[in-house]
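Peer 1: Sequence first, predicted model second:
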Amino acid sequence: MISRGLDEDGYIAREGSLERVPPEFGPVVDAARERIAAAFDPARLHSAYLYGSIPRGTAVPGVSDLDLLLALRHEPTPEDRAGADAVGAALDAAFPQVDGVGVLLFDVDTLLSELERHDLGWFVACLCTPLLGEDLGALLPRYRPTSLLARETNGDLALALPRWRERLATDAESRLTMLSRAVSRRLVRTGFTLVMPRWNGWTSDLTASAEAFAVHYPGRAEQMRLAAAVARTPTTDRATLAVLIDDLAPWLAAEYTAVHGQKAPRP
């Protein structure tokens, strides 16, 4: 039995599976498997994974995007990136069910490294659903909703703020939808993981994440609910984005550091 995203032993349960993929997205997943296998031979590709709303079973046709992670046997090259981009573009063009395709590329050594044990490693083990190849999750530990996990997943929010502010000031209106989606999702995830050890569980649901945060920070509850709303329905309104980027985000970054500390620096 799973309660608040935890298994009966109190570890975070893997949140997705191929069995949960909605029927409308079955052909998309099948095509992704085929196109990845055709573009990356076994000498390059160790394994491939789905993550996000499609394997969680909450995807909405025409609204949700397709999220993929490819684990390579070597550090990704420009050719690997070009191949992944081509796969993503082909899937996006072929299937109106998805609104965009994103493909992450990492090498196996990085995903299994000690530095990434509580970030990318946790991501693969708990948030990714195996699609092709041998599951790296079998080589990773089980995870509890601890302060260490909170620190290593989202303890670097402050690093994103200068880039967000620059983009808010300079991006054309046509690009603000993309910015609002990225900012709002990041803020909701960070707000949730701030309180995750006290909530004692895991969820990727935006509304549930915002409400878990609101219990502990009622003074910032409406701003976090706004972030969750923008994550679901992106906006081009600069005033709304300014509330998130110039007010909620710096407060959240400072509070996160005070509670959990800063994420270990990456090279």
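Peer 2: Sure, I can see it. Residues are numbered from 1 along each chain as shown.

Peer 1: Going by C-alpha atoms from here, please, whenever you check contacts or count neighbours.
Peer 2: OK.

Peer 1: Can you report how many residues lie near the residue lying closest to residue 4 once chain neighbours are set aside?
Peer 2: Computed as CA to CA, 6 or more residues apart in numbering, the closest residue to residue 4 that is not its neighbour in sequence is residue 201, at 4.9 Å. Counted with other CA atoms under 10 Å, the neighbours of residue 201 add up to 21.

Peer 1: same deal with residue 102?
Peer 2: By the criterion of other CA under 10 Å, residue 102 has 15 neighbours.

Peer 1: now the strands for this protein?
Peer 2: Under the criterion DSSP state E, strands of the chain are mapped to 45-51, 66-72, 101-107, 128-133.

Peer 1: Same list, those strands, but as JSON lines with distance to residue 33 please.
Peer 2: Formatted as JSON lines, these follow (distance: least, CA to CA, whole Å):
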{"stretch": "strand 45-51", "distance to residue 33": "8"}
{"stretch": "strand 66-72", "distance to residue 33": "10"}
{"stretch": "strand 101-107", "distance to residue 33": "13"}
{"stretch": "strand 128-133", "distance to residue 33": "7"}
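
Peer 1: putting a second one here so we can go through both:
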Amino acid sequence: MPQHPHEPRHTSHATPVHRGLDPDGHITPEGSLARVPPPFRPVLAAARERLPPTFGTRLSSAYVYGSIPRGTARVGRSDLDLLVVLHEEPTDTDRADARALDTALDREFPQIDGAGTLVLGREQVLSDLERHDLGWFVACLCTPLLGEDLAARLPRYRPDSLLARETNGDLALLLPRWRERIATVDGSEEALRPLVRYMSRHLVRTGFTLVMPRWQGWTSDLREMADAFGMYYPARAGQLREAALRGLAPRGDAAVLRTYVDDLGPWLAAEYTRVHGVKAPRP
């Protein structure tokens, strides 16, 4: 069959690796409290102690995700990522309380470079609409810290096109917001560095999930994600590898952000839509 004019050329190295899957081909949970490096255990102990009085009986579940439960966190370089699930939909007060907790933890523990707590409602996490986005996130990328583990109420997940579409099939909607944020932020290193880190990581993860169904595996390692992408899109491989490095060690560079929203981002959004379609609309 003739090659589609827009179809990426496969290299001889583009073979399935089946990393991060169980014998039946389902994505396995990537984190564990047993893998938390010793310097970060006091941070989690403090978070576990302070979450119940912060949210009271409305707290359904709490999780930690990211490099700390994966065991790859670096002292003074890695941030603390928490997810709080409430029995009810969160309010502005809940989000303000979460930010206050983040600020206190970041101030008290030099091991972490920032903290971020995502607050969601239980009904949303378990909804059909979020089954292959927030649901997958909880079941596969989050490590239980407090309360009921909602993964027991969610299905098993495979690295297929449905999962790819519902996790990262909305990049085209994000790009205008990114442009607006870049235009309004001041040009200081302090202001730009978090944007470079966030956008770099988001683009690398989007590039990886673009090829995930063909690569047939799962990883959260940014370098490995970029390498997997490069197997299928060699012409763009260098850009994603550079983005992976910036996601790990960001520098506040406005020129980098412009390349993301003017070149790599639009191309990736269009290719994602062509291959996997568009994420189901959210309210």
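Peer 2: Cool, the structure landed. Computed from a predicted structure; not experimentally measured.

Peer 1: Mind checking the TM-score on these two?
Peer 2: With the length set by TM-score structural alignment, normalised by the length of the first structure, the two chains reach a TM-score of 0.97; 265 aligned residues with a CA RMSD of 1.2 Å.

Peer 1: The second structure: which residue goes with the residue nearest to residue 4 of the first structure?
Peer 2: With TM-score structural alignment as the criterion, residue 201 of the first structure lines up with residue 217 in the second structure.

Peer 1: And for residue 5 of the first structure?
Peer 2: Aligning on TM-score structural alignment places residue 5 of the first structure opposite residue 20 in the second structure.

Peer 1: For its match, give me its contacts.
Peer 2: By CA atoms under 8 Å, 6 or more residues apart in numbering, residue 20 of the second structure lies in contact with 27-28, 30, 217-219.

Peer 1: Would you map the helices across the stretch 101-250 of the first structure?
Peer 2: In the stretch 101-250 of the first structure, the segments counted as helices under DSSP state H, counting those that start in this stretch are 108-111, 120-122, 147-154, 161-170, 173-199, 206-216, 221-232, 238-242, 249-260.

Peer 1: Can you add distance to residue 53 of the first structure and give the ones you listed back as JSON lines?
Peer 2: Formatted as JSON lines, the helices of the stretch 101-250 of the first structure follow (distance: least, CA to CA, whole Å):
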{"stretch": "helix 108-111", "distance to residue 53 of the first structure": "22"}
{"stretch": "helix 120-122", "distance to residue 53 of the first structure": "18"}
{"stretch": "helix 147-154", "distance to residue 53 of the first structure": "19"}
{"stretch": "helix 161-170", "distance to residue 53 of the first structure": "25"}
{"stretch": "helix 173-199", "distance to residue 53 of the first structure": "13"}
{"stretch": "helix 206-216", "distance to residue 53 of the first structure": "11"}
{"stretch": "helix 221-232", "distance to residue 53 of the first structure": "12"}
{"stretch": "helix 238-242", "distance to residue 53 of the first structure": "24"}
{"stretch": "helix 249-260", "distance to residue 53 of the first structure": "25"}
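
Peer 1: mind putting the ones you listed in CSV, mean neighbour count and distance to residue 51 of the first structure included?
Peer 2: CSV is the format used below for the helices of the stretch 101-250 of the first structure (neighbours: other CA atoms under 10 Å; distance: least, CA to CA, whole Å):
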stretch, mean neighbour count, distance to residue 51 of the first structure
helix 108-111, 18, 15
helix 120-122, 23, 13
helix 147-154, 22, 16
helix 161-170, 14, 25
helix 173-199, 21, 15
helix 206-216, 20, 15
helix 221-232, 21, 17
helix 238-242, 16, 26
helix 249-260, 18, 25
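
Peer 1: so which of those comes closest to residue 59 of the first structure?
Peer 2: Residue 59 of the first structure lies closest, by CA to CA, to one member of the helices of the stretch 101-250 of the first structure: helix 221-232, at 11.7 Å.

Peer 1: And residue 232 of the second structure, what's its match in the first structure?
Peer 2: Counting by TM-score structural alignment, residue 232 of the second structure corresponds to residue 216 in the first structure.

Peer 1: check contacts around the closest residue to that match other than its chain neighbours.
Peer 2: Nearest non-adjacent residue to residue 216 of the first structure, counting by CA to CA, 6+ apart: residue 195, 7.3 Å away. With contact set as CA under 8 Å, 6+ apart, residue 195 of the first structure has these partners: 212-213, 216.

Peer 1: 10 Å instead, please
Peer 2: Contacts were defined as CA atoms under 10 Å, 6 or more residues apart in numbering; by that measure residue 195 of the first structure touches 145-147, 150, 201, 209, 212-217, 256, 259-260.

Peer 1: re earlier: of the strands of the first structure, which approaches residue 221 of the first structure most closely?
Peer 2: Comparing these by CA to CA, strand 45-51 comes nearest, at 27.5 Å.

Peer 1: how big's the offset between that closest one and the second structure?
Peer 2: For strand 45-51 of the first structure, the mean deviation from the second structure after alignment is 0.3 Å (mean CA distance after the TM-score superposition for the first structure).

Peer 1: Residue 214 of the second structure and residue 78 of the second structure, how far apart?
Peer 2: Distance of residue 214 of the second structure to residue 78 of the second structure, given as CA to CA, to the nearest Å: 30 Å.

Peer 1: measure the equivalent of residue 259 of the first structure over in the second structure to residue 214 of the second structure for me?
Peer 2: Residue pairing (TM-score structural alignment): residue 259 of the first structure is matched to residue 275 of the second structure. Going from residue 275 of the second structure to residue 214 of the second structure by CA to CA gives 11 Å.

Peer 1: Counting neighbours, what do you get for the counterpart of residue 65 of the first structure in the second structure?
Peer 2: Aligning on TM-score structural alignment places residue 65 of the first structure opposite residue 79 in the second structure. Neighbourhood size, residue 79 of the second structure [other CA under 10 Å]: 19.
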